[in-house]
Structure formats: C-alpha cells, structure tokens
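In: what's the 3D shape of this:
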Amino acid sequence: MSYTTQMDAARKGIVTDHMKRVAEKESVGVESLMADIAAGQTIIPANVHHTSIDPEGVGRGLRTKVNVNLGISKDCQDVEAEMDKVRSALAMKAEGIMDLSCFGKTQEFRARLVQESTAMIGTVPIYDAVGFLEKDLKDISVDEFFRVVEQHIADGVDFLTIHAGLNRKTAEQVEKDERLTRVVSRGGSLLFSWMKLNDAENPFYEHYDRLLELCEKHDVTLSLGDGCRPGSIHDATDAAQIQETIVLGELTKRAWERNVQVMIEGPGHMALNEIEANVLIAKKLCHGAPFYVLGPLVTDVAPGYDHITAAIGGAIAAGAGADFLCYVTPAEHLRLPSLDDMKEGIVATRIAAHAGDIAKNVPNAREWDNAMSKARADLDWPKQFELAMDPVRPMEYRESSKPEHEDTCSMCGKMCAVRNMNRVMAGEDLNLDD
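Out: All right, here's what the predicted structure looks like:
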C-alpha cells in the first residue's frame, strides 16, 4: 500500500521506517506513536528528498526538541563559518536546524546543509525571496513567491515556516492594537508590508490549497508561523496574537484534510505568569497540533543574556506542553550569533527542554538525573562527566582547580558533605584536620 506523507501512512495503518526509528529513540510503542501521528498530535518532519536525515518526532509524549537558527546574511556571508556551526550543532545534539539565510549564495548553503545534516531542516522561504528573485518586495508576484517555496522543497527542506495566518483581518487588528513593537517576526513583517503595498490578501492564505498540494507531494511539514508573535512582554496575549492563532487553527484542519503534517509557532516575549495559559490556548485553538516556541523571553531588559531569559520561559512552556523550543543566544537582538554564542544558546535551551520533560514525565527523563545523582553520591567524576549535558565545561572546571584530595573539590575540600556522609555511613573516621 502506498502513502504520501507520514500522516497518510499512519491513517492507513502503515508503520514506516521513520516511525520505527522515532519509537526506538523515544522508548514508546510504535502503535501509540502511529495513532498520535494520524491524529496530528505528533509529527515526523522528513522531506522525501532529505536522504541523510535521522528522523525525530515532535509532539505528544515525546522529548521536547531543540532547534538552532543559523544562516548567511548580507553582513555575514561566510558559508564555511555557518557550516562549522552546523557541525557543532549536530555534535551538541540539536534536533532541528533552521536556515534563515537571506542574502548571497543561499541555495548553495541550503544544499550543503541538507546533504550533511542528520537533523531536520527548516526554512522561511519569504526570507529568501527578495535576494533569490532580485526584485523589490512590492514587485514579487504570487507565482514568484511559490517558485521560491518549490525550490526550498526540491532542495530537501523538512519543514517550512509560512506565515499564512497573518491575513488581512489579522493585519487590521495589528493596526488597531497599541503595540510597542508592532510586528517583530521578519517573515510576518515582510508579508504585512507586501499586503499593504499591494492592497492584497496574504498570498499564502489566499492560495493555501496550492501550498498544501506541494507539501503533500513531498511530505513537507508546515510550520504555521506566528507573524503576530509578541516582541515585548507588553504585546503578549493581545487581540492580534489571539486572532492569528484562531486562523492557524482553521488552517491546521485544512492541512490535515490533505494529510499534511503541521506544527504551530508561538511567542516570543511574554511575562512568566502568562506562558502556561498561552500554551494551553494555542493547543486548544489548534486542536492539539505540536507547538513550537521561541523562548518565550520573560523580560525585555537583559540584552546579552537573553539565552537565560529564554531558557526560563522555555522551561515553563515545555512543562506546560510545548513540544519544540527554538534556541535563543546571548546575541539575540544584537548581531548574528558567533559559534560560541550558538553553543551557549544550545545548552541553555537543552536545559529548558529537559526541565520541561521532567515536568511532563517523558519516558527516561528522570532516569538521566537519577544516574547523575548516583554518580555524585559515589564521587565518580568520570561518570559525572559522561552523563553531563555538556561534558566539556565541567571537565575544564575540574582541571582548572584540582583539589588536594581526589574525593573532594577545591571549594569544600575535606568538608565535602558527600565525602563525609559516605565515610560516616561506612563507619570510618572523618579526619577533618588539614
């Protein structure tokens, strides 16, 4: 029996190789995984042309996944530097990579990325449209927008961020709302501008069936973008954001009718006490489709440290049911992230994702922490490094300040609580004298 997409296969009772691999990674039953894919609660983004992919599942009951943004721009066109980031991101176990390239040899970079990456690849085709077509935004036609989408699909991209929910009605709401930061989504702002300049409807909303046909044919997942995501805590949970989410819910159901996999993108900047409600609202309005968030950043006053503000929000979002976290680096709002910025962002976001998994009782999440606790209780330093999310930094810290006694650290020395409890419980003398 043939199938078009992972959702189509699941609905026909076909267990694909991708499903088997995801079930193995997640320690879940393949039958329950297949049921969630059929219902749209879980996705496996995997373009048929991305042959190097090691597929990941995103959705209900699975580990919270982490995405890394990178790509070339007019000010930073070093393809090799971005490929170094790709390799580091894969080594640091990022499950997704979004290529946000918007200038220069974007197709060349995208082709290399898809060829080398075992992680799922996402793009925002409208970023590429102006440079690819070498035309002013106002002069790009609907067919030309779709030509760029078709190129990204043919290149093997697994999920496409398309801001189809920012239609004319939603755009009118943006103009009514007293937003401090208006539209901060790059893709959303480009579409908003195109609509205003041409007095026209969003082409991806108006011609949504055309988009679905392409996605169905190549098993490309739609990541329905949040053009109205809040760019400040002031703008969170306003009418424009909710209006767009309602539209995304309608578009989700239309995609499912064509067996096209969908995830929903969410905020953004948001006060800590609003995050859980936003996750629940998005899940409700979008019928339980997987939810993909940027942060959320819980304060606006920490530039240079936004990997921390985002990790705080990301942990709460993941614990409340978000399925996919887009990393944020210390360079957010300031510059293109360096390799070191990227590493800091990945670790911070992986911490947030894992904290959320513990809260959600994802299989094997707590077991990892319990194994680390056992290694600490045993003062087993090699095992602690082996289990560490990032083994390199703790090893460097340990080596940089060696203690007099191997069963201690240089902070506590012989007063180490773990060392002394182990000795007392074993009936040994403490001998705390220097």
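In: contacts, neighbours, all on C-alpha from now
Out: Fine.
In: OK, contacts around V15?
Out: V15 makes contacts with 9, 30, 34, as judged by C-alpha atoms under 8 Å, 6 or more residues apart in numbering.
In: Another sequence for comparison is provided below:
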Amino acid sequence: MKFTTQMDAARKGIITKEMEIVAKKEHMAVEDLKNLIAQGKIIIPANKNHTSLDPVGIGEGLKTKINVNLGISKDCCDIELELEKVRVAIDMKAEAIMDLSSYGKTEEFRKRIIESSPAMLGTVPIYDAVGFYDKELKDITAVEFLDVVEKHAKEGVDFVTIHAGINKETAGVFKRNKRLTNIVSRGGSLLYAWMELNNRENPFFEYYDQLLDICEKYDVTLSLGDACRPGSINDASDASQIQELMVLGELTLRAWKRNVQVMIEGPGHMPINEIPANVLLEKKLCHGAPFYVLGPIVTDIAPGYDHITSAIGGALAASHGVDFLCYVTPAEHLRLPTLEDMKEGIVATKIAAHAGDLGKNIKGAKDWDDEMSLARQQLDWEKMFDLAIDPEKAKRYRKESMPKDDDSCTMCGKMCSMRNMNKVMKGKNINLLREEG
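Out: The predicted structure follows:
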C-alpha cells in the first residue's frame, strides 16, 4: 500500500522503517508509536530525499529532543566553519540542525548538510528568499515565496519554519496591543513588513493549501512559527501571542486533513511562573501537536549567560510537556555563536532536556542518573567520566586538581562523605588525621 507521509502511513496502518527505528530508540511499542503519529501527537520529520537521515521522533511519551541553530550571515560567511559546527553538533548527539543562513551560498551549505547529516535538518525559507531572488523584500511575490519552500523541500529539508499564523487578524491584535519589544521573530518581522509594505495578506496564510501540497509531496514537517513570540518578559502571554496560537491551532487541523505532520513553535522570553500555563495552552489550542520552544528565556538581564537562562526555562517547560528544545548559546542577542559558544549551548540544552525527561517520567531517563549515582558511591572516576554529559570537561577538572588520595577529590579530601561512608559501612576506621595503616 502506498503512502505520502509518515502520518498517512500511520493512518493506513502501515509501519514504516522510520517508525521501527524510532520505536526501538524510545523503547516504545511500534503500534503505540504508530497510533500517536496518526493522531498528530508524535512526528517523525523525514523528508523522502534526505537519504542520510537517522530518524528520530518528537512528541508525547518520547525523550525531549534538541535543535542546534547554525548558518552563514553577511557578516560571518565562512561555510567551512559552519560545517565544522555541524560535525561537532552531530558528534554531541544533537537530534536536529537548523540552517538559518541568510546570505551568500545558502544552497551549497544546505546541500552539503543534507548529504552528510544523520540529524534532521530544518530551515526558514523566507530567510533565503531575499538572497535567492536578489530582490528587495517588498518585491518578492507570493508565488516566489512558495517556490523557495519547494526548492528546500526538493533538496531534502525535513522541516520548515513557516510563520503562517501572523495573518491580518493577528496583525490587527498586535497593532492594538502595544508591546515593549514589538515582533522579535526574524521571519515573523519580515512577513509583517511584507504585509504592511504591500497591503496584502500573509502569503503563507493566503496560500496555505499550496504550502500543504509541497509538504505532502516530500513529507516535509511544518514547524508553524511563532511570529509573535515574546521577546521580553514584559510581552509574555499577551494578546498577540495567544491570538497567533489560536490561528496555529486551526492551521494544524487543516494540515492534518492533508496528512502533513506539524509541530508548534513557542516562546521566547517568559517569566518562570507562566511556563506551565503556556505549555497547557499550546497542547489544548493546538490539539496535542508537539511543542517546540526557544528557551524559554526566564529573565532579560543576562547577556552572555542566556544558555543558562534558557536552560532554566527549558527544563521546566520540558517537565510540563514540551517536546523539543531549541538551544540557546551564551552569544544569544550578541553575535553569531563561535564553536565554543555552540558547545556550551548544546550541553546546557541537553541538561535541560534530560531534567525535563526526569520530570515527566520518560521511560529509561532515570537509569542514566542511577548509573552515575552508583559510580559516585563507588568512587569509580572512569565510570563517572563515561557517563558524564560532557566527559572532556569532567576529566579536565579532575586532572587539573588531583588529590593526594585517589578515593577523594580536592574539595573534601579525606572528609569525602562517599569515601568515609564506604569505609564505615564495611566496619573500617576512616583515618582522617593519619595515613592509612
């Protein structure tokens, strides 16, 4: 039996090879996985033309996944450096790469990622449109925007961020409700500007059915972008954000009628106490579709440390049901991330994702922590390094400050609680002030 997308296959009762791989990774019965894909609660972004892909699932009951944003810009256009970042991100087990390139040889960079990357690849096609057509934003036509989406889909992109929810109605709500930071989404601001300059409806909203034609043809997952995500704590959970979320819920149902897989993008900057309610709202208004968030960044005062502010929000969000975290680096709001910035962002986001998995009792998540705790109790340093989320840093810290006694560290020395409890539990003297007998 033929099928067009993973969702179409699931609804026809077909178990695809991608479903089998994901079910094995997640320790989930493949029938349960198939049923959740059919309902839209799990997605497997897997473009038919991405032949190097190692598929992963995103959604209900699965481990929280992370995405790494990369790409060239006019000020930083070193393709080889960005490709090195891709390689390192994959080595660090990032499940997704988003190419946010906005200048230069974007097609070459994108194709090279697709050819070699087992991680799923996402793009924001509107970023590419200005450079591809060599036109000012105002002069690009609706058809041309859609043609760029199809170009990315044909090349093998697994998911595309499309800001279809900022239609004229949403824009009206935005105009009537003043914000501190206006529209901070890059793609959302470009579309809003295009609408204002041309006095037209958002082309991705107006021609949404044609967009779905493209996604269905190549099995591209729609990442419905949050043009009105809050860019400051002040703007969180406001009328513009909620209005757009309601539109995205309607667009989700339209996509599902065409068997197109969907995830919903979310905030953004948000005070910590509002995060649980926002997750609940997204799941309710968007019918259980997987939720993908940037952060959330829980305070606006920490430039240079936003990998920490976002990890705090990401852990809480994931524990309440967020399925996919977009990493944030220390360079957020300041510059294009360096390789080291990227590494710090990945580690912080992986910690947040795993903390969230513990909070929502994902099968097998606690096993990792239990193994680490046992290694600590046994003072098995090599095992601890093997289990560490960043083994290189753990080894370096240990090596830089070695204790006199191997069964301790330079923080506690012979007063190490693990060391002493092990001895006492075996009926031995702990010998704090003298050498061992």
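In: right, and L191 of structure 1 touches N202 too?
Out: Yes: between L191 of structure 1 and N202 there is a contact at 6.7 Å, judged by C-alpha atoms under 8 Å.
In: What are the contacting residues of the lengthiest helix in structure 2?
Out: The longest helix of structure 2 (DSSP state H) is helix 339-359. Here helix 339-359 of structure 2 makes contact (C-alpha under 8 Å, 6+ apart) with 63-66, 68, 85, 89, 92, 94, 307-308, 310-312, 314-320, 325-331, 365-366, 389-390.
In: Break down structure 1 into its strands, ranges please.
Out: Ranges of strands within structure 1 are 42-43, 58-59, 65-70, 96-99, 120-123, 159-162, 221-224, 262-266, 291-294, 324-326, based on DSSP state E.
In: Include mean neighbour count when you put the ones you listed into TSV, please.
Out: Below are the strands of structure 1 laid out as TSV (neighbours: other C-alpha atoms under 10 Å):
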stretch	mean neighbour count
strand 42-43	27
strand 58-59	26
strand 65-70	24
strand 96-99	25
strand 120-123	26
strand 159-162	25
strand 221-224	26
strand 262-266	28
strand 291-294	27
strand 324-326	27
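In: Of all these, which one comes closest to K402 of structure 1?
Out: strand 65-70 (34.1 Å; C-alpha to C-alpha).
In: Structure 2: matching residues for the closest one?
Out: Per the alignment by TM-score structural alignment, strand 65-70 of structure 1 matches residues 65-70 in structure 2.
In: ok, the closest residue to F192 of structure 1 other than its chain neighbours - how many residues close by?
Out: Excluding the flanking residues, the one nearest F192 of structure 1 by C-alpha to C-alpha, 6 or more residues apart in numbering is A171, at 6.9 Å. Using other C-alpha atoms under 10 Å, A171 of structure 1 is surrounded by 25 other residues.
In: And the closest residue to W256 of structure 2 other than its chain neighbours, how far from L211 of structure 2?
Out: Leaving aside its sequence neighbours, W256 of structure 2 sits nearest to G40 (C-alpha to C-alpha, 6+ apart; 7.3 Å). Plainly put, G40 of structure 2 is 18 Å away from L211 of structure 2 if you go by C-alpha to C-alpha, to the nearest Å.
In: Also H287 of structure 2?
Out: 21 Å.
In: Next: E18 of structure 2.
Out: Taking C-alpha to C-alpha, one finds E18 of structure 2 at 24 Å from L211 of structure 2.
In: more crowded one of those two?
Out: Neighbours around E18 of structure 2 and L211, counted as other C-alpha under 10 Å, are more numerous at L211. The numbers are 22 against 17.
In: contacting residues for that one?
Out: Shown in contact with L211 of structure 2 (C-alpha under 8 Å, 6+ apart): 146, 149, 204.
In: and what of T123 of structure 1?
Out: Counting by C-alpha under 8 Å, 6+ apart, T123 of structure 1 touches 98-100, 152, 157, 159-161.
In: Export those residues as a markdown table, with columns for distance to R398 of structure 1.
Out: Output for the contacts of T123 of structure 1, formatted as a markdown table (distance: C-alpha to C-alpha, whole Å):
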| residue | distance to R398 of structure 1 |
| --- | --- |
| M98 | 35 |
| D99 | 36 |
| L100 | 37 |
| H152 | 46 |
| V157 | 42 |
| F159 | 41 |
| L160 | 43 |
| T161 | 43 |
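In: circling back to that earlier point, give me the mean distance between the longest helix of structure 2 and structure 1.
Out: Here the mean offset of helix 339-359 of structure 2 against structure 1 after fitting is 0.4 Å, by mean C-alpha distance after the TM-score superposition for structure 1.
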